[in-house]
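**Student:** What follows is a predicted protein model with its sequence.
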Amino acid sequence: MRALPRKAACIGGGVIGAGWIARLVLNGVDVNVFDPDPQASRKVGEVMANAEKAYKRLAGDGGLPAPGKITYCNSLQDAVRDADLVQESVPERMDLKHKVLAEIDAHAPSETVIGSSTSGLLPSEMQSVMARPERLVVAHPYNPVYLLPLVEIVGGRQTAASAVARAEKTYASIGMKPVIIRKEIEAFVGDRLLEAVWREALWLIRDGICTVEELDDIMRYSFGLRWAQMGLFQVYRIAGGEAGMRHFMAQFGPALQWPWSKLTDVPEFNDELVDLIASQSDAQSDKWSIRELESIRDENLTAIMDALGAARGGEGWGAGALMNEYKAHLAVRAAKPEGSEDDAARPGPQADPA
């Protein structure tokens, strides 16, 4: 694992921002937080409580390092002035992103990497208002940020390669799996895939083919489990048998011409469709509070990752192998006295780490 940032700043404490705060703090990083919402500390505190429970299950007997400190700041300027990493997680409005990123850029140290949690806005457009646009990257995580390892890193036209490299090392140091997206594109990779599934799901519900609960069951009892341990193409390679992917493509390629999906068409997103889906979702899940559902989700995810970590005689597979490495890293740090981190190994603000 790479060395941690000395201090981070999180701008925005909503669902994603709070997840970033939890991941950083539970890795021993001090975090400055700025969010004008008067309920921000309560919301972050509730997410932290679930994250702490999840991390205790995740770490097991290995233990956890001493947590970082959360400091709520009265201004954005105060939050970012001494941060090595700034994570921006404000709502998805370009005008708001411009305002916030320009202010971060004006007050954060010159070598600080700025990561935006945007789920689809282009970094080139976001960095257009910055005096030092070369240090902005998209760092798009998945909810819950404190458990799911993936972060998509996307540079804009003015982003420096050194900033992408530093971002990759920084996010890896807190147990994440950075994937650098090769070309800038709206919604990046993960959300484009999710959008395709979402569009088809809307049609299936609207047309009465299934309910939201039945659709969720179809996903979680079948290919959802496969995708948890192998990706789309590796799963399909296996489906091709001994002849592999080439056989699979030859066998199922013609299906691309069949009317199996409506991905080129979209149902009208009207009140009727919203009411239908919302009422079915209530029937499915309103017996649990959102926090209870989050806790159940976290327990399930840690169990899946633990199971994947035990695969292949304990060597692990996919996210499980990464989690084994991460748990060993947490255990080593947990065994160190607080404050004994080797500062010489940490990336300083003067130069990018090799």
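**Tutor:** Looks like it came in fine. Bear in mind that the values here come from a model prediction, so they are computed numbers and not experimental data.
**Student:** can we go C-alpha only for contacts and neighbour counts from here?
**Tutor:** Noted.
**Student:** now the strands for this protein?
**Tutor:** 7-11, 30-34, 70-72, 85-88, 113-116, 136-141, 150-155, 177-180 (DSSP state E).
**Student:** As a markdown table, these with distance to residue 246 and mean neighbour count would be great.
**Tutor:** Converted to a markdown table, these look like this (distance: least, C-alpha to C-alpha, whole Å; neighbours: other C-alpha atoms under 10 Å):
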| stretch | distance to residue 246 | mean neighbour count |
| --- | --- | --- |
| strand 7-11 | 46 | 27 |
| strand 30-34 | 49 | 25 |
| strand 70-72 | 52 | 17 |
| strand 85-88 | 42 | 26 |
| strand 113-116 | 39 | 26 |
| strand 136-141 | 33 | 28 |
| strand 150-155 | 29 | 23 |
| strand 177-180 | 26 | 18 |
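**Student:** Comparison target, given below:
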Amino acid sequence: MTKTKTVSVLGAGNLGAQIAYRLAFYGHDVTSYDINDDAIEAAKRRVQTIAGNYTRDLEGVSEDTAAAAAAAITFTTTLEDAARDADYVIEAVPENLEIKRDTYTRLARFLPEKTVLLTNTSTLLPSDFKDATGRPEKFLAYHFANNIHIANVVEVMPTRDTNPEIVEQVIEFAQTMGMRPIRLHREHAKYIINSFYSTWVDQARDMWVKGVADIETLDEVAAMIAGSEQLSPFLAQDNTGLGVAYEITKNRAATGDPLAAEFSRRLKQEFIDKGNIGKESGQGFYVYDENGNPTGLSEAAKKKYPPVDPGK
């Protein structure tokens, strides 16, 4: 490994916590930032779950080793602490353009000159908010897949303003945390991973909203075609978190898509507002047992909704 880096991860949700843990597991000095104490307490619980996943899924990882990585993460609710002496800041705040712009604007005044900024956005283009960073030459997209201890790829996507030397630097940095860097040669909305994945999921969401088939049938057919439950669209959204699904679909709804608008409404009113945000909370489209295994559809997922006809 190259020299240990000081890295802050902004946002300690599902993927932000995974990134922070991954960095700590590979020996980097890590600070995890979120907006308040409740979010930090949730992040600490999330990190403990991730440590268990490493022990369960990766050969040769002992409980002591996994626990040591979790204990090495520093948590904070202030951007000033997160910025202090950071070689890299990896942003994983909600997939909302205004939240991202606001976060970078507030962060900018605390950053050392050396800091490179990396956004884990999954659908937005880094050019959409590069001006808010105050250092577009040291800013680019760095998109991780979910379950990064298994799907250990990171998409590296610069803007036209990103210094080419910084691109090479962050490609090397990815390797110091056991990640395989995937270089994109130009900006592309949804990147490679989500260009494949979102098409699959959007079709499933639309068929559910139109009343073509129920969730269980759609997931069953998808798993059969893909040869894996990993690409069962609704199960996969539970794994990622329904908050992420909501932000992404809300962006699509804003374009006037009636199917996306109805899916967003159902997510918000029937799931998220009731505290059911996916596997992490024990219930989303599916209900999960204490080991995180799905036991069947939730009541909200089984509910009969009026179908939407986008042609009317």
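**Tutor:** Arrived safely, thanks for sending. Since we're looking at a predicted model, the values are computed, not measured.
**Student:** Now residue 299 of the first structure. Nearest residue, chain neighbours left out?
**Tutor:** residue 54 (6.5 Å; C-alpha to C-alpha, 6 or more residues apart in numbering).
**Student:** okay, now the aligned residue in the second structure for that neighbour: neighbour count?
**Tutor:** Applying TM-score structural alignment, one finds that residue 54 of the first structure aligns to residue 53 in the second structure. Close neighbours of residue 53 of the second structure, defined as other C-alpha atoms under 10 Å, add up to 16.
**Student:** Residue 214 of the first structure now?
**Tutor:** For residue 214 of the first structure, using other C-alpha under 10 Å, the count is 13.
**Student:** when you align them, which residue in the second structure goes with it?
**Tutor:** Superposed on the second structure with TM-score structural alignment, residue 214 of the first structure falls opposite residue 217.
**Student:** Format the strands of the first structure as JSON lines; extra columns: distance to residue 200 of the first structure.
**Tutor:** Listed next are the strands of the first structure as JSON lines, based on distance: least, C-alpha to C-alpha, whole Å:
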{"stretch": "strand 7-11", "distance to residue 200 of the first structure": "34"}
{"stretch": "strand 30-34", "distance to residue 200 of the first structure": "38"}
{"stretch": "strand 70-72", "distance to residue 200 of the first structure": "41"}
{"stretch": "strand 85-88", "distance to residue 200 of the first structure": "31"}
{"stretch": "strand 113-116", "distance to residue 200 of the first structure": "29"}
{"stretch": "strand 136-141", "distance to residue 200 of the first structure": "23"}
{"stretch": "strand 150-155", "distance to residue 200 of the first structure": "24"}
{"stretch": "strand 177-180", "distance to residue 200 of the first structure": "26"}
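**Student:** closest one to residue 47 of the first structure among the ones you listed?
**Tutor:** Checking the strands of the first structure against residue 47 of the first structure by C-alpha to C-alpha gives strand 70-72 as the closest, at 13.1 Å.
**Student:** What lies in contact with the closest one?
**Tutor:** Residues outside strand 70-72 of the first structure that contact it (C-alpha atoms under 8 Å, 6 or more residues apart in numbering) are 25, 30, 31, 32, 33, 34, 41, 79.
**Student:** can you pull the contacts of the most centrally placed residue in the first structure?
**Tutor:** Taking C-alpha atoms, centre = their mean, the centroid of the first structure lies closest to residue 141, which sits 2.0 Å from it. Shown in contact with residue 141 of the first structure (C-alpha under 8 Å, 6+ apart): 16, 117, 148, 149, 150, 151, 152.
**Student:** Which residue in the second structure aligns with it?
**Tutor:** Matched by TM-score structural alignment, residue 141 of the first structure corresponds to residue 144 in the second structure.
**Student:** From residue 285 of the second structure, how far out is that match?
**Tutor:** 24 Å (C-alpha to C-alpha, to the nearest Å).
**Student:** What is the neighbour count of residue 169 of the second structure?
**Tutor:** Residue 169 of the second structure, neighbours per other C-alpha under 10 Å, totals 12.
**Student:** same check, this time on residue 73 of the first structure
**Tutor:** Residue 73 of the first structure has 16 nearby residues by other C-alpha under 10 Å.
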